[in-house]
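Chemist: the following block contains a protein sequence and its predicted model.
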Amino acid sequence: MLKSHFKYTAKVEATRNAKTAKCQFDLSSFEASSLVSTVIGGVSLTIRFGTDGWRGVMGRDFTVEGVKLVAQAISDYVRSRGLAKRGVVVGYDARMNSEEYADACIEVLAGNGITAYKTSRDTPTPVVAFAATRLRAAGAIMITASHNPAEYNGIKFIPHYGGPALPDVTSEIEGLIGKTKPAATSIREADRRGLLALVDFKEEYSEWALSLVDVDAIKRSSLRVLVDPLYGSTRGYLEDILRAAGCQVSSIHSDRNPGFGGLTPDPTTPESLKELANSMSGFDLGLACDGDGDRVAAYSESFFSPNNIFPLVLLHLIELGVKGGVVRTVATTHMVDEVAEQYGLKLYEVPVGFKNIVPHLIMGEAVMGGEESGGFGYKWHIPEKDGILSCLYIVEALASSGKRRLEDLQADFKRSFKLLHSVRGSIRVERPERFKMTLLKKEFSDVAGYEVLETVRIDGVKLITSEGWLLMRPSGTEPLVRVYSESPSLDVAKLMLEWGLKRAEEISRSC
């Protein structure tokens, strides 16, 4: 019999202005992904670490054997740091086979004498990261492919500080893959030896998240909120937290469906939110998270992408008196730049991937960081993107303003700042790394006839013109090249995007 649900109760004392410990990190440049190849039973297996761990199609690229190899490498890393006695949290999302992959990790951890704290159900990534910090564990293993389609799965290591593994940690773990044969024991034996405990951090996480917002203001607003967890792991979390904050809450897609009902569990694509959009009658606000709860998008009378949400939440925090810099990825809206300039905030631009945002949050250089893909993090919280807490801040921004629609908040924003329109597209490529090398050698003088004033090459190629900007970069998680553009004119943004997709196709054919 497994240990009864282990409960760690922590006193919630931190506030928005909680001090953040200073840590040293290597911020040098690095590749978006790397390859580790090994042979298992005569079959070659390639493990690719992208912007957020190793992901692949289940049964083809992503296998139990590969998961055990990665789990052994993580075990070796944890032991080399003298952290094995702290144990490792093991979480998983709602996908097919996720719990089986999690159990494979537990078997390897136990084989190495490391206690596993397994979540009692599929659990959002930010809650798993939160659990690792509260348990003072060596870190956490999370089985998830986040927003990717249902046939994908993935594994990532979350170090003890509760955020994405930084490049030096990832590189060390990659170097350990295949060096040691996985040592595994059965789940039953792990339990018998006291190396397995079930944990449930919903209550503690909820108390913490609610301590970071003005619950009284939210209760006074009585906002009517429709929640769409997209059949993912935030179901039961987001609804209950919003109800505790005083919202009137209903939900759709709130049962577990490993295939996500045929949807892609990515709230940043309006196609995934069609039912939410069609169900908004009688509601002020619609909120959606991705499959593992670290991304967010919203709906009022229209769709609000992360690029629309970021500047509104940042401005709200500034109006509450929060002070400090802001960090965004190279693909994220420049409306954040406008807010930063007007309020004298230092702006940091980093490559795509939340792990590039994390150091600025941990070292206290930025109070908020975000990506156009819907991940937002905060200095006073765990250094992990958190869709649930971001939903709370969206609700708080509306409640504090006395407004009920995001469109009204955006109208206020437009009185002081220039509204920019962002669009994006992608093409499939056979050789992403070769595409990247070819792209970086290219020089561009214009974008759809608009003169290039500056070129940024920290992640792909970003071309800045007087009318907006365009970015081309290979994805770190899928065989895609993503193209982004932004302009004060939606027509110009679309024109630049079309131009960028054509250039990407030309480069792909030449690789």
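Modeler: Looks like it arrived, so ask away. Since this is a predicted model, take the numbers as computed values, not measurements. Residues are numbered from 1 along each chain as shown.
Chemist: please count neighbours and contacts with C-alpha atoms only from this point.
Modeler: Fine.
Chemist: now do the end-to-end distance for stretch 321-338.
Modeler: 18 Å (CA to CA, to the nearest Å).
Chemist: show residues contacting it.
Modeler: Under the contact criterion CA atoms under 8 Å, 6 or more residues apart in numbering, stretch 321-338 has outside partners 16-17, 307, 310-311, 314, 340, 345-353, 357, 360, 364-372, 417-420, 422, 458-459, 462, 471, 484, 486.
Chemist: just how off-centre is it within its chain?
Modeler: When distances are taken as CA atoms, centre = their mean, to the nearest Å, stretch 321-338 is centred 17 Å away from the chain's centroid.
Chemist: buried sites along it?
Modeler: 323-338 (16 or more other CA atoms under 10 Å).
Chemist: now, those that are in strands?
Modeler: In strands, defined here by DSSP state E, the members of the buried residues of stretch 321-338 are Gly325, Val326, Val327, Arg328, Thr329.
Chemist: can you redo those as TSV with distance to Leu226?
Modeler: What follows is these, written out as TSV (distance: CA to CA, whole Å):
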residue	distance to Leu226
Gly325	32
Val326	29
Val327	30
Arg328	28
Thr329	29
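Chemist: list the buried residues in stretch 74-86.
Modeler: Here stretch 74-86 shows Ile74, Ser75, Asp76, Tyr77, Val78, Arg79, Leu83, Ala84, Arg86 as buried, counting by 16+ other CA under 10 Å.
Chemist: structure B:
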Amino acid sequence: MAHERAGTTALSEDLVDLSQLVTAYYSRVPDVSDPSQQVVFGTSGHRGSSLDSAFNEAHIVATTQAIVEYRAAQGITGPLFIGRDTHALSEPAWTTALEVLAANDVDVLVDSGDRYTPTPAVSHAILRYNESGPAAKADGIVVTPSHNPPRDGGFKYNPPHGGPADSDATSVIAARANDLLREGISGIKRVTLAQAFAGSVSRYDFLGTYVDDLPNVVDLDAIRAAGVRIGADPLGGASVDYWDAIAERHNLDLTVVNPLVDGTFRFMTLDTDGKIRMDCSSPNAMASLIAARDRFDISTGNDADSDRHGIVTPDGGLMNPNHYLAVAIDYLFTHRPGWSPTAAVGKTLVSSSMIDRVVAGLGRRLLEVPVGFKWFVPGLLAGDLGFGGEESAGASFLRHDGRVWTTDKDGIILALLASEITAVTGSTPSQRYGEFTAKFGDPSYARVDAPATREQKAVLAKLSPDQITATELAGEPITATLIEAPGNGAALGGLKVTTESAWFAARPSGTEDVYKIYAESFHGKEHLAEVQDAARELVSSALESS
């Protein structure tokens, strides 16, 4: 049930008190015996709020020190690129990290203009530095909780491959950080911010390097020649200066719809649950841009660190992320002659099967992996994967010449690609998707939550196929029961069940006492509801038998 004010502009009572938030960052000391106050790396780093004692100075001191020790153990001796987004806790956490890094004599590169730095710009910088094959490899940190509410902070580590750290790295970093918290952080070396800048901290032009390189990944000439009118909404995030620079340097008809930056994000419309959340895939969070869609040929949104994208067209409004991924894949693999003829398409197991049908039509190989962009990193880095995308509106793809662009999600190039598609084909991405439904069918897709205890979630994460005794799903024979990803054999941390025209996947939530049911049917919404009901029964039966 949507909140009564979902899609309406935030009111004063919806805003976080920034002074309280920052004060809590410095004053509250986490209780490491409480799991909710420990350092925990999810698929996109450690996240939490200072108001909950889950993202405080102590966490960042300990986590940064753990990263220093990890990179030393791995022989990573090059510079560390660090960026931050516009969340209120990002600035103090960025400062704390610099003080610890400099005290440990780590060469650190920060933005030359003291600007906010999108996640893809950090990934791009790491890869650019390492492409020449230096003995001393670079890595990076991005201070961001992504699309999370304004009260949250986030801190993630990108190794020399430029993408999200895998669990082998994050488990070591998190364990060491929590050990340091237990021991007390008073022994960890720090210098003042002034000493850091006088020492091992140097400047790097993240914006210029990234923006000037864009013609090598997106056909900006085609966009300019077609006169595509673009409206870009950073949603108050780190891409705000980037969109201005893209418009100016590449002479595009591009308007930054909302150039405001405010740690309360008071200009946002409330998300479905009534919270402020910079989710560019949410119709409620994107309500303002959707209302203005007739002003532009293509309107786009990004979340706070610009690793996600939202695409709005005059004819279709806000596109479902799965729909746009399918359109992007079809376009790229028919308009990138410089890519390897064997380059594959990467999707997560909870992404739409429309992608499977599009990829089959292209005659390309599909790489289906568990949730998490980290699974696409090796393929993108090697050029074996032309595109990798998640249903949560995060994706990246190769340069025109088939080399890697970023190994982290890039909401900026996915936003620009929508304009390229419009310029080159004469159709908007939503119109292109309409052509797909006529050819491949029109799937109905949804995600719902079901209650589960911590113990039940642990069981779900380790189910075996033989615990699923059903032979049918919503009236169709089950064709596969998966606990490992077909693309790489990695554990799903849950379950996926497929039929000829439908599927569901169940995964435990990492933060709530629920499990998530993703489901899709090519037989319409009523059949989708049957699939969801059957999924609940099937999972409940498996949990009870365990």
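Modeler: Received the coordinates, thanks. Every value quoted in this text rests on a predicted model; they were computed, and no experiment measured them.
Chemist: overall similarity of the pair, as a TM-score.
Modeler: These two chains, once laid on top of each other, score a TM-score of 0.84 by TM-score structural alignment, normalised by the length of structure 1; 469 aligned residues with a CA RMSD of 2.7 Å.
Chemist: quick revisit: just the contacts of stretch 321-338 of structure 1: which are in strands?
Modeler: 347-350, 366-370, 422, 462, 471, 484, 486.
Chemist: tell me the one among those nearest to Lys442 of structure 1.
Modeler: Lys462 (11.5 Å; CA to CA).
Chemist: once you drop chain neighbours, what's closest to the closest one?
Modeler: Leu471 (4.2 Å; CA to CA, 6 or more residues apart in numbering).
Chemist: got it, and Val240 of structure 2?
Modeler: Pro234 (5.4 Å).
Chemist: counterpart of the residue nearest to Lys462 of structure 1 in structure 2?
Modeler: In structure 2, the residue matched to Leu471 of structure 1 (TM-score structural alignment) is Ala505.
Chemist: that match and Ile517 touch, don't they?
Modeler: Yes: under the criterion of CA atoms under 8 Å, Ala505 of structure 2 makes contact with Ile517 at 5.7 Å.
Chemist: of the two, which one has the most company?
Modeler: Ala505 (25 against 22; other CA atoms under 10 Å).
Chemist: identify the residue of structure 1 aligned to Gln74 of structure 2.
Modeler: Alignment note (TM-score structural alignment): Gln74 of structure 2 maps to Arg81 of structure 1.
Chemist: do the same with Thr348 of structure 2
Modeler: By TM-score structural alignment, Thr348 of structure 2 lines up with Thr329.
Chemist: tell me the spacing between that match and Ser251 of structure 1.
Modeler: Between Thr329 of structure 1 and Ser251 of structure 1 the distance, using CA to CA, works out to 31 Å.
Chemist: one more: Asp294 of structure 1?
Modeler: On the measure of CA to CA, Asp294 of structure 1 and Ser251 of structure 1 end up 18 Å apart.
Chemist: what about these two, which has more around it?
Modeler: A side-by-side neighbour count of Asp294 of structure 1 and Ser251, using other CA under 10 Å, places Asp294 first with 27 against 21.
Chemist: am I right that Gly208 of structure 2 sits in a helix?
Modeler: Yes: assessed with DSSP: H, G, I helix; E, B strand; the rest coil, Gly208 of structure 2 lies in a helix.
Chemist: compute the number of surrounding residues for it.
Modeler: Residues lying near Gly208 of structure 2 (other CA under 10 Å) number 15.
Chemist: so how far is Ser123 of structure 2 from it?
Modeler: From Gly208 of structure 2 over to Ser123 of structure 2 (counting by CA to CA), the distance is 14 Å.
Chemist: Arg266 of structure 2 now?
Modeler: In terms of CA to CA, Arg266 of structure 2 sits 29 Å off from Ser123 of structure 2.
Chemist: between the buried residues of stretch 74-86 of structure 1, which is closest to Ser222 of structure 1?
Modeler: For the buried residues of stretch 74-86 of structure 1, the nearest to Ser222 of structure 1 is Arg86 (42.9 Å; CA to CA).
Chemist: which residues sit in contact with that closest one?
Modeler: Ile114, Thr115, Arg136, Ala137, Ala138.
Chemist: with Pro259 of structure 2 instead?
Modeler: Taking CA under 8 Å, 6+ apart, one finds Asp233, Pro234, Gly236, Val240 in contact with Pro259 of structure 2.
Chemist: grab the nearest non-local neighbour of Glu391 of structure 2.
Modeler: Per CA to CA, 6+ apart, closest to Glu391 of structure 2 is Ser351, 4.8 Å.
Chemist: ok, now Thr95 of structure 2?
Modeler: The spatially closest residue to Thr95 of structure 2, leaving aside those adjacent along the chain, is Leu193, at 6.8 Å (CA to CA, 6+ apart).
Chemist: Thr144 of structure 2 now?
Modeler: Gly154 (4.3 Å).
Chemist: how would you label that neighbour: helix, strand or coil?
Modeler: In three-state terms, and counting by three-state DSSP, Gly154 of structure 2 is strand.
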